[in-house]
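Trainee: Need a 3D model of the following:
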Amino acid sequence: MNSTQSSAVDCITFCAYYEKWLQIYKQGAVKDVTYNKYVMTLRWLRRLIPDLVIQNLNRLNYQDLLNRYAATHERQTTMDFHHQLKGAILDAVDDGLIDRDPTRKAIIKGKTPSPKKAKFLNQFELHKLLSALDISGPLNWDWFILLVAKTGMRFSEALALTPNDFDFSRQTVTVSKTWDYKSGKGFLPTKNKSSVRKIQIDWQIAIQFAALVRELPKEEPIFVKTAVFNSTVNCRLRKLCLKAGIPVISVHGLRHTHASLLLLFAGVSIASVARRLGHASMNTTQKTYLHIIQELENKDVDLVMRSLSGLT
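Mentor: Sure thing, here's the model as predicted:
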């Protein structure tokens, strides 16, 4: 490398390097929603360290970057920000643009988390919600809410359902695709291979939806007529929760509710719940519903103790 080239490299800002790194390593290699998170990180870099030359990135100014970001974000969000930067930084170290890894021993801080919404409903609350639904007429968002509550499908999976996905004789619905409600690109693949699955539905749902979808185009989504927004359905769900006098949850909270009721009240195994939800592994289910699993373990301990105390 001649002196002119060396001088050009010395002038590269970390923002410019990170932008190029995204284009080369991430664009087209990750889902759009993930790529957009990296782009948001780039926007924050331009705001916080627009002129920092990459060779000058060290542990001190990297920690200062994290601290300034953490001042307006919760700790988990700051952790995600750190992880999205670290890959590019380690590549810059490998490329000889930075002498040492400035992310080593980084301290992750963040704002105190804001009060969280309820993530799921109990059995009594879910019954009140379903009783408040308006399902006396044609397909609407109340029917959508009922279906998600009874199947545990993801929002995008339920949006992608077509009449062909229902097998009413076997009382199943097939999840094989998702609907891109964010970019409007139509059908997309599922989140992972395990997400392709058949979900058993109860006879009531089977009879109701058999009548609802009978005259609809077989390969077109039954709930999507115009542009769909997650906020639209969540707004409707919020009104229903308030009407029923129960905690306000999101549509994704219906998925958590479904899993929670299966684990706590129906006694379904973790493996079966994982398959029904389309999780890649039981580890995902265990991590997501650790609090419920611990509650079940406490019940098991009580049952064991009662059994043992009855032995003479």
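
Trainee: drop to CA atoms for contacts and neighbour counts, all remaining ones
Mentor: Noted.

Trainee: Tell me where the stretch 51-200 of the chain has strands.
Mentor: 166-167, 172-175, 178-180, 186-188, 197-200 (DSSP state E, counting those that start in this stretch).

Trainee: Format those strands as a markdown table; extra columns: mean neighbour count.
Mentor: Converted to a markdown table, the strands of the stretch 51-200 of the chain look like this (neighbours: other Cα atoms under 10 Å):
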| stretch | mean neighbour count |
| --- | --- |
| strand 166-167 | 19 |
| strand 172-175 | 20 |
| strand 178-180 | 20 |
| strand 186-188 | 15 |
| strand 197-200 | 18 |
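
Trainee: For the comparison step, fold the sequence that follows:
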Amino acid sequence: MLSQIKNTDLLTMYYEQWVKIYKEGAIRKVTLDKYYMTQTWLEKLVPSLRLCDITRITYQQLINDYALNHERQTTMDFHHQLKGAILDAVDEGLIEKDPTRKVIIKGKTPTTKKIKFLNQFELHTLLINLKLTQKINWDWFILLVAKTGMRFSEALALTPKDFDFAHQSLTISKTWDYKGNGGFLPTKNRSSVRKIQIDWQTVIQFSELVRGLPSEQPIFIQKEKIYNSTVNDILERHCKLAKIPTISVHGLRHTHASLLLFAGVSIASVARRLGHASMTTTQKTYLHIIQELENQDIDLVMRSISNLS
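Mentor: As a prediction, the model looks like this:
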């Protein structure tokens, strides 16, 4: 237990126990893995640092050392995961003063990440080349992600019960643990629980496909383990055959959002459809598209003003 730890014990040992007591079973596995990664970096950067030796200077040096190999946002995440444990150690009297106060977060300059997505013609070319059989296959999966913008894990978790064909909607309320041992998991965040409107053609197609299937069993999951790379490989082959840019399944999500934005759909509506926690996430992710649309707006404003004379 944490109460057995002394102020002369190692930070790595304290943090490891803190994660086991306070985080295991309380957070999603994908988030817990980030805490484990922080533990790995502590063992690498400060393997002999004792709790009683942690000061603002030693903590800042730890953050600086981590920042040498990571971007600022990643360093911020590292700091936040570590800070929770350290503040508890302060409360327990293991560390005299809060060493995280006024910490300065540094980091490498972020690399330019260009989001890969298809334009409307390219997406149309991809979809008409899919092999949509009378039974569920991965091509149907690709079609549905392209038309809804769902996350990979959300689409894997879909069951016949999630379709409301009468109201042309799809309920997203869970994900599939494809990185672990399978089974349903909660959504990424509260905002990810949502209803997505689907077009009448998709309604007709999937009402036939899921007929007779168990209502609460995932329609895309068979007995074998599912890997993201498996579906990405299938999508890549389709892209090459269609002679369009190669994108991933996540790229289909970006494609869906991009086409909506270019069509004039509001950022708020796109954010809700994607299940983003806030519009800020949408704005940051699709900043280049929003800027392009703003440039078009400026041209429109200038033309409108010039017509006044």
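
Trainee: Nearest to residue 70 of the first structure, out of the strands of the stretch 51-200 of the first structure?
Mentor: strand 178-180 (31.4 Å; Cα to Cα).

Trainee: Just give me the mean distance for that closest one relative to the second structure.
Mentor: Mean deviation of strand 178-180 of the first structure relative to the second structure after superposition (mean Cα distance after the TM-score superposition for the first structure): 1.7 Å.

Trainee: In the second structure, which residue range corresponds to that strand?
Mentor: Using TM-score structural alignment, strand 178-180 of the first structure corresponds to residues 175-177 of the second structure.

Trainee: same deal with stretch 291-308 of the first structure?
Mentor: Counting by TM-score structural alignment, stretch 291-308 of the first structure corresponds to residues 288-305.

Trainee: residues in contact with the matching stretch?
Mentor: 258, 261, 262, 283 (Cα atoms under 8 Å, 6 or more residues apart in numbering).

Trainee: Of those, which is the most crowded?
Mentor: residue 258 (20 neighbours; other Cα atoms under 10 Å).

Trainee: Please, which helix or strand holds the aligned residue in the first structure for that residue?
Mentor: Under the alignment by TM-score structural alignment, residue 258 of the second structure pairs with residue 260 in the first structure. With elements taken from DSSP states H and E, the one containing residue 260 of the first structure is helix 251-264.

Trainee: Return the distance of that helix from the chain's centre.
Mentor: 14 Å (Cα atoms, centre = their mean, to the nearest Å).

Trainee: Pull out the buried residues from that helix.
Mentor: Buried positions in helix 251-264 of the first structure, judged by neighbour count with 16 or more other Cα atoms under 10 Å: 251-264.

Trainee: and what of stretch 262-281 of the second structure?
Mentor: For stretch 262-281 of the second structure, by 16+ other Cα under 10 Å, it's 267, 270, 271, 272, 273, 274, 275, 276, 279.

Trainee: Can you give me the end-to-end span of stretch 180-197 of the first structure?
Mentor: Stretch 180-197 of the first structure has an end-to-end distance of 19 Å (Cα to Cα, to the nearest Å).

Trainee: Check what contacts it and list those residues.
Mentor: With contact meaning Cα under 8 Å, 6+ apart, stretch 180-197 of the first structure is reached by 156-157, 160, 174-179, 227-230, 275-280.

Trainee: Same question for stretch 243-254 of the first structure.
Mentor: The contact list for stretch 243-254 of the first structure, computed with Cα under 8 Å, 6+ apart, reads 117-121, 125, 128-129, 132, 145, 148-149, 152, 154-155, 233-234, 237-238, 241-242.

Trainee: Need the buried ones from these selected in ChimeraX.
Mentor: Buried residues among those (16+ other Cα under 10 Å), as a ChimeraX selection:
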select :119,120,121,125,128,129,132,145,148,149,152,154,155,233,234,237,238,241
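
Trainee: Inside helices: which ones of the contacts of stretch 243-254 of the first structure?
Mentor: Among the contacts of stretch 243-254 of the first structure, DSSP state H puts 125, 128-129, 145, 148-149, 155, 233-234, 237-238, 241-242 in helices.

Trainee: Adding distance to residue 13 of the first structure, write those out as TSV.
Mentor: Formatted as TSV, these follow (distance: Cα to Cα, whole Å):
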residue	distance to residue 13 of the first structure
125	54
128	57
129	54
145	48
148	47
149	49
155	40
233	43
234	42
237	46
238	46
241	50
242	51
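
Trainee: And those residues, which is closest to residue 11 of the first structure?
Mentor: residue 155 (46.0 Å).

Trainee: helix/strand/coil for residue 227 of the first structure?
Mentor: With DSSP: H, G, I helix; E, B strand; the rest coil as the basis, residue 227 of the first structure sits in coil.

Trainee: What's the separation between the equivalent of it over in the second structure and residue 178 of the second structure?
Mentor: Counting by TM-score structural alignment, residue 227 of the first structure lines up with residue 225 in the second structure. Distance, residue 225 of the second structure to residue 178 of the second structure, using Cα to Cα: 7 Å.

Trainee: which of the two has more neighbours?
Mentor: residue 178 (19 against 11).

Trainee: how much space between residue 231 of the first structure and residue 181 of the first structure?
Mentor: 11 Å.

Trainee: repeat for residue 145 of the first structure
Mentor: Relative to residue 181 of the first structure, and taking Cα to Cα, residue 145 of the first structure is found at 17 Å.
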